[in-house]
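Chemist: heads up, no residue letters with this:
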């Protein structure tokens, strides 16, 4: 069954040598100014044998930052930092796509360069706390973006995508999942707007489609991916109309002829099959807790074209080689997932045969 992982596949302009890709994972190890470092370059280059690396979420603007020490793509210094990362991955024979993530209301002013109130579709405070330099803090009520500011945020994504390609990246993935800004527009519990970006299903999907269209226009549809997580309640999202929502969104994205749709799957197998049928291009599938035979079966059965792996890729820089050879896997250390230095980041050992 694992043989299904090792055939080449094309996703838009991405020619991939096999089907096992690295999922995006926040690691909180950039500089306070959001600039990727030499250590970040080493981390990604170590994992270059994956079919493609999808990077950690990268803010397209100062307002897009939610967490400490996450990278950005809205200054020249940040673009130069990403160029080091991309060059290192390419030198190691890999391919890399930068994920653009605007955190929206999942933020705290203490974590941003300007200290301003977070922004969101509507002024709805999320439940929970945000880790800051001074410890966990309640997330404040966000400020609702004006109609004009929503359109300006679309342009922030466009500019960040251009910066990613200027840094040499093979493409961009738009983060429309996990309760961050794009997902906040999609969900009725976080989007209470009455302008053209709210109300009906068509209104709530408008921002997501406009962002995808702007990025595709700027860097080419064949370099643009889009991530969704239907039914995912993460970050205080409550979707009461999941099936109708994604049955409306996915065909609109499909009309843009994007390189791929990246689906973070929950437990609704019927919805997965429905969305597979609505998406004519390459489908990247992430089943967070599935074993590799299950992931390979998704490819063999036509449910997915590429499977993305998170924690196993984090802990095994040579995951592809280990899976091919049947070698045992390193165990990831959750205590070092977020923040810190090389420990739990670049020091996971490759397998010694």
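Modeler: Sure, I can see it. Keep in mind it's a predicted model, so treat the numbers as computed, not measured. Numbering: from 1, shown residues only.
Chemist: every contact and neighbour count from this point should use C-alpha atoms.
Modeler: OK.
Chemist: following whatever helix or strand residue 182 lives in, which helix or strand shows up next?
Modeler: Assigned by DSSP states H and E, residue 182 falls within helix 181-186. Remark: after helix 181-186, the chain's next helix or strand is helix 201-219, criterion DSSP H and E.
Chemist: buried sites along that following helix?
Modeler: Along helix 201-219, these residues count as buried under the neighbour rule (16 or more other CA atoms under 10 Å): 201-216, 218-219.
Chemist: which strands and helices sit next to the helix holding residue 182?
Modeler: Judged by 3 or more CA pairs under 8 Å, 6 or more residues apart in numbering; DSSP states H and E, the packing partners of helix 181-186 are helix 201-219.
Chemist: against residue 152, how distant is residue 209?
Modeler: Here residue 209 is placed at a distance of 14 Å from residue 152 (CA to CA, to the nearest Å).
Chemist: next one for the comparison:
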């Protein structure tokens, strides 16, 4: 089975769908000739032609507006927003047009649009290249929000997203593009050798949208994470030597609440991780759902480890991340509670 980085897996997913379906095309800033700033579309223009992989002006609202028109007329556009930080000028197009098109037209039109964009920090990009705005989009009815944590899932989820008849926001953790970090420069006690690449099948395969992945099974505690934080959760569980249910959500909307509920009812303890800021972050929604569904099974208060409630820092980037030290403290608090 081929070994791929997440960048290669994402590129392969688009290549597979573009070869299979002439209605699939991709575009965005620097997507064509240059192959994207992270090289996710490298070679696609040369292989599939200028009309199916091309550059656009620096106009995020225009990129998504064009994608909506294409989708309403039978195409399956994959639009790239160069960084998630740039997506806000397109917010109205996504929230008011793409997400509502099927409903407002009573099913006469649909919006099979996939919007790819890199999220999170890890490249010292500062406050305008490092944001994690997922919770702003999970609030929008009619929009699916996906975030992979490894190359295999990235390819399978992206193919599923392209084949979906509703709009999908596909968030790509840039720290994982070329392999995971341990999430904490201060305690890099877990070696990631061998994780830079993942086994990714050739050709078409799908990973179901709305289905979480159980990374490890255990009885002591449930750790819920997505994207980069999945790797931090694994490192903490390994270092502490605990028996942990680690759940990689993969899909925020639709959410696999059944997997979460079953795990927390089994372990009685829950820690939730995400890189985005704390207030109104997606972790708050997860806490509410766990509390509603698992209250009588909880043996300890739910713990949440997140980014700070500040504009994204530059010089303090690695302190901002929920690294092993902060996650370890939360896990110990949950385990030691009476």
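Modeler: Received it, and whenever you're ready, just let me know what you need. Quick caveat: nothing in here was measured; it's all calculated off a predicted structure.
Chemist: TM between them?
Modeler: Superposed pair, TM-score by TM-score structural alignment, normalised by the length of the second structure: 0.30. Supporting alignment: 155 aligned residues with a CA RMSD of 5.7 Å.
Chemist: surely residue 304 of the second structure and residue 271 touch.
Modeler: Yes - with contact defined as CA atoms under 8 Å, residue 304 of the second structure counts as touching residue 271 (5.7 Å).
Chemist: find the residues that touch each one of the two.
Modeler: Common neighbours of residue 304 of the second structure and residue 271, counting by CA atoms under 8 Å, 6 or more residues apart in numbering, are residue 330.
Chemist: next helix or strand past the strand ranked longest in the second structure?
Modeler: Longest strand of the second structure, by residue count under DSSP state E: strand 270-277. Later in the chain than strand 270-277 of the second structure, the nearest helix or strand by DSSP H and E is helix 282-294.
Chemist: output the contacting helices and strands for the longest strand of the second structure.
Modeler: Counting contacts by 3+ CA pairs under 8 Å, 6+ apart, strand 270-277 of the second structure is packed against strand 221-225, helix 229-240, helix 282-294, strand 303-307, helix 324-336.
Chemist: identify the residues contacting the first one?
Modeler: Around strand 221-225 of the second structure, the neighbours that count as contacts under CA under 8 Å, 6+ apart are 230, 233, 243-249, 260, 263-264, 267-274, 335.
Chemist: mind running it again at 6 Å?
Modeler: Applying CA atoms under 6 Å, 6 or more residues apart in numbering, the contact partners of strand 221-225 of the second structure are 244-248, 264, 267, 269-273.
Chemist: dump these to TSV, plus distance to residue 80 of the second structure and neighbour count.
Modeler: Formatted as TSV, the contacts of strand 221-225 of the second structure follow (distance: CA to CA, whole Å; neighbours: other CA atoms under 10 Å):
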residue	distance to residue 80 of the second structure	neighbour count
244	36	25
245	34	27
246	30	26
247	28	23
248	24	26
264	36	27
267	40	19
269	39	27
270	35	30
271	33	26
272	29	25
273	26	27
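Chemist: of these, closest to residue 24 of the second structure?
Modeler: If you rank these by distance to residue 24 of the second structure using CA to CA, residue 248 comes first, at 28.5 Å.
Chemist: how near is the closest one to residue 61 of the second structure?
Modeler: Note on residue 248 of the second structure: its distance to residue 61 of the second structure, by CA to CA, is 31 Å.
Chemist: cool, and residue 245 of the second structure?
Modeler: Relative to residue 61 of the second structure, residue 245 of the second structure is positioned 41 Å away (CA to CA).
Chemist: can you tell me which of the contacts of strand 221-225 of the second structure is nearest residue 114 of the second structure?
Modeler: residue 248 (21.2 Å).
Chemist: on the three-state scheme, residue 54 of the second structure is what?
Modeler: Classification of residue 54 of the second structure by DSSP: H, G, I helix; E, B strand; the rest coil places it in strand.
Chemist: correct me if wrong: it contacts residue 27.
Modeler: Yes - applying CA atoms under 6 Å as the test, residue 54 of the second structure and residue 27 come out as touching, 4.9 Å apart.
Chemist: more neighbours, those two?
Modeler: residue 27 (24 against 21; other CA atoms under 10 Å).
Chemist: residue 171 of the second structure: which element?
Modeler: Element membership for residue 171 of the second structure (DSSP H and E) is strand 168-173.
Chemist: now do the next helix-or-strand element following that strand: which elements does it pack against?
Modeler: Going down the chain from strand 168-173 of the second structure, the next helix or strand is strand 198-199, by DSSP H and E. When contacts are defined as 3 or more CA pairs under 6 Å, 6 or more residues apart in numbering; DSSP states H and E, strand 198-199 of the second structure sits against strand 3-4.
Chemist: output the contacting helices and strands for the strand it packs on.
Modeler: Where contact means 3+ CA pairs under 6 Å, 6+ apart, strand 3-4 of the second structure is packed against strand 198-199.
Chemist: what are the contacting residues of the strand or helix carrying residue 26 of the second structure?
Modeler: Using DSSP H and E, residue 26 of the second structure falls within strand 24-28. By CA under 6 Å, 6+ apart, the list of residues contacting strand 24-28 of the second structure from outside reads 18, 52-56, 76-80.
Chemist: in CSV, list those along with distance to residue 199 of the second structure.
Modeler: Below are those laid out as CSV (distance: CA to CA, whole Å):
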residue, distance to residue 199 of the second structure
18, 22
52, 28
53, 26
54, 29
55, 31
56, 33
76, 27
77, 27
78, 24
79, 26
80, 25
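Chemist: tell me which two of these sit farthest apart.
Modeler: Applying CA to CA across those, the maximum distance is between 18 and 56, 18.7 Å.
Chemist: quick one, which of these two is more surrounded?
Modeler: Taking neighbours as other CA under 10 Å, residue 18 of the second structure and residue 56 compare with residue 18 leading, 20 against 17.
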